[in-house]
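>>> here are the coordinates; sequence isn't available:
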């Protein structure tokens, strides 16, 4: 039974990946151009991961932070990307990397750790990350820390913030001197992100909104110069989708996840949309707004109940 479920799960993700890839190829020309290396502020230098793709957009944004000879690197891109290694060396311009911060476990953020350490730094340095609780990982690579941990380098104070949802151990990084946030994949420079748990993802969005950052440096896409507007846009988008699901259940009394998907996404790739709907259903179940009937049917919980 488990092997069958894994087969269909793998098949589903393969199909979703195919359609994302096809959409990406047609949409690539509409993405905002990202320079391979660019100083964004006196404290922040962005180095593009040189790994464009359907989930990475123009590539993973990695960041060098600080003003002295010693810099902090946020995220590392993917493995075996020599262009990124060359660009990172150029951006350092004789400076050193004292430590690495990884916002989450996805390969396009942690995959380049080995290459950066071996080819750029030349010696072991701490790699700070939050620990996964949902799955095992190679703990020998990381120096695990917790929410609120502070890393200092010349000119910069970085506070690590728990922002789960995109992944369960996802972090954002707050740069105190600028009142800016490195958002990882919690917020992107363009488009919306995917998530493992919508319920806690929404909590993370509200957490960042309450901080009122002046700027967001995202894991992919251009710098967000209107951060409060962007965060509110993300929250509004999810709330609108949730209301559509509630409206379907109100009119139909009961419906399966695929029936809901067919009603909302009339002209979209249904398998990709189904995953999104299931995340919303999971959130609504946790909030006791709907209840599950049988294997895959749902109905509204009324105030009288």
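Looks like it came in fine. These numbers were taken from a predicted model, which means no experiment stands behind them.
>>> only C-alpha atoms for contact and neighbour calcs from this point on.
Fine.
>>> which parts of the chain are helices?
For the chain, the helices defined by DSSP state H cover 2-27, 82-92, 107-110, 113-115, 198-211, 227-252, 257-264, 270-286.
>>> list the buried residues of the third one.
Along helix 107-110, the positions that meet the burial threshold by neighbour count (16 or more other C-alpha atoms under 10 Å) are 108-110.
>>> do the fifth one as well
Across helix 198-211, burial judged by 16+ other C-alpha under 10 Å covers 198-202, 204-205, 208-209.
>>> with the last one instead?
Going by neighbour count (16+ other C-alpha under 10 Å), the buried part of helix 270-286 is 270, 272-285.
>>> what's next to it, contact-wise?
With C-alpha atoms under 8 Å, 6 or more residues apart in numbering as the test, helix 270-286 has contacts from 12, 15-16, 196-199, 242, 245, 257-258, 260-262, 265, 290-292.
>>> in this structure residue 216 contacts residue 184, no?
No: using C-alpha atoms under 8 Å, residue 216 is not in contact with residue 184, being 9.6 Å away.
>>> here's the one I want to compare it with:
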């Protein structure tokens, strides 16, 4: 895949990246967040305008101050959360309090225990819940809610109608493929959500981590093809006699930073769980990390 990794950015700087979008990046780089969490401000860059903030990010004093500086003179009407991992939602309450108790909107908290590398924000409490097709409006902007489970069961994306753009959270990232980690992450859900985004024909995607994706259709097709290829690689590993995830990961992810192998193991598990649902693979004694897997 040809990834999007090069872009002009600096920590704490507010960049006008489109007529209706500004971005401020938090200094929380990691193998899972790339250069850090990109918080988006949606709306006009003028005093008095009503704007939305998407994914305030982690608890970070410098990022909090940078957001307040970027919002100077504007009213935050909505704080929107793509999902409740620790690099996306924790700063929302503090930001709300600093912005006149601006309401925080998200999907319901996950019902399943999260096992992802990012961790779950268990203290998160939204003021209002969102569901597929909901519309959120401000001064000159309209966001449509898209439910996109897969990376997380409560993952949302937000479509900016005026620019035919999608804030894709972690569902689609330009710098890397997305981690799908059971039990909260689900590969079958992820693939369905990917098809849902592909069908919309967006002109540009704004992930929470990394630069915008501008060649949307071919990138999404490559994203989907990668998942299908990985699924076929997992089946090939089973055909070769590798029956455990521990045997598969060093082969499938030989070129990947070994710090990511635990997350990769969960991704392989997600593929195997999907294949089990499809009736192509059998797990013994149950579909879990330590299971032994065979072709059905």
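Everything's here; your move. Quick caveat, the model's predicted, so the values are computed rather than measured.
>>> any idea what the TM-score is?
The TM-score (TM-score structural alignment, normalised by the length of the second structure) is 0.83; 268 aligned residues with a C-alpha RMSD of 2.2 Å.
>>> now the equivalent of residue 219 of the second structure over in the first structure: how far from residue 178 of the first structure?
In the first structure, residue 219 of the second structure lines up with residue 230, judged by TM-score structural alignment. Distance of residue 230 of the first structure to residue 178 of the first structure, computed by C-alpha to C-alpha, to the nearest Å: 18 Å.
>>> same deal with residue 140 of the first structure?
Distance of residue 140 of the first structure to residue 178 of the first structure, given as C-alpha to C-alpha: 33 Å.
>>> those two: who's more crowded?
For residue 140 of the first structure and residue 178, the more surrounded residue by other C-alpha atoms under 10 Å is residue 178, and the numbers stand at 16 against 8.
>>> the second structure: which residue goes with that one?
In the second structure, residue 178 of the first structure lands on residue 163 (TM-score structural alignment).
>>> go on, residue 126 of the first structure?
Matched by TM-score structural alignment, residue 126 of the first structure corresponds to residue 103 in the second structure.
>>> next one: residue 279 of the first structure
Using TM-score structural alignment, residue 279 of the first structure pairs with residue 270 in the second structure.
>>> could you measure from that match over to residue 277 of the second structure?
11 Å.
>>> what of residue 255 of the second structure?
For residue 255 of the second structure, the distance to residue 277 of the second structure - C-alpha to C-alpha - is 29 Å.
>>> next: residue 101 of the second structure.
44 Å.
>>> also residue 293 of the second structure?
Taking C-alpha to C-alpha as the measure, residue 293 of the second structure falls 13 Å from residue 277 of the second structure.
>>> ok, residue 78 of the second structure next?
Taking C-alpha to C-alpha as the measure, residue 78 of the second structure falls 38 Å from residue 277 of the second structure.
>>> coming back round to it: turn the buried residues of helix 107-110 of the first structure into a markdown table, columns for distance to residue 24 of the first structure.
Formatted as a markdown table, these follow (distance: C-alpha to C-alpha, whole Å):
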| residue | distance to residue 24 of the first structure |
| --- | --- |
| 108 | 17 |
| 109 | 20 |
| 110 | 23 |
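>>> which residues are in contact with the aligned residue in the second structure for residue 49 of the first structure?
Taking TM-score structural alignment, residue 49 of the first structure has residue 26 as its aligned residue in the second structure. Going by C-alpha under 8 Å, 6+ apart, residue 26 of the second structure touches 11-12, 36-39, 57, 60, 62-63.
>>> show me what residue 65 of the second structure lines up with in the first structure.
Checking TM-score structural alignment: residue 65 of the second structure goes with residue 86.
>>> so how many other residues sit close to that match?
The burial count for residue 86 of the first structure: 12, using other C-alpha under 10 Å.
>>> just residue 54 of the second structure next, same as before
27.
>>> what's near enough to touch the residue in the first structure that it lines up against?
Aligning on TM-score structural alignment places residue 54 of the second structure opposite residue 74 in the first structure. Contacts for residue 74 of the first structure were tallied using C-alpha under 8 Å, 6+ apart; they are 62-65, 100-103.
>>> surely residue 173 of the second structure touches residue 214?
No: assessed by C-alpha under 8 Å, residue 173 of the second structure is found out of contact with residue 214, at 11.7 Å.
>>> between these two, who's got more neighbours?
When neighbours are counted by other C-alpha under 10 Å, residue 173 comes out ahead of the other of residue 173 of the second structure and residue 214, with 25 against 16.
>>> coming back round to it: can I get the helices of the first structure in a markdown table with distance to residue 154 of the first structure?
Shown next, in a markdown table, are the helices of the first structure (distance: least, C-alpha to C-alpha, whole Å):
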| stretch | distance to residue 154 of the first structure |
| --- | --- |
| helix 2-27 | 40 |
| helix 82-92 | 15 |
| helix 107-110 | 24 |
| helix 113-115 | 22 |
| helix 198-211 | 24 |
| helix 227-252 | 26 |
| helix 257-264 | 51 |
| helix 270-286 | 42 |
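>>> out of the ones you listed, which gets nearest to residue 160 of the first structure?
Closest to residue 160 of the first structure of the helices of the first structure is helix 198-211 (C-alpha to C-alpha; 12.3 Å).
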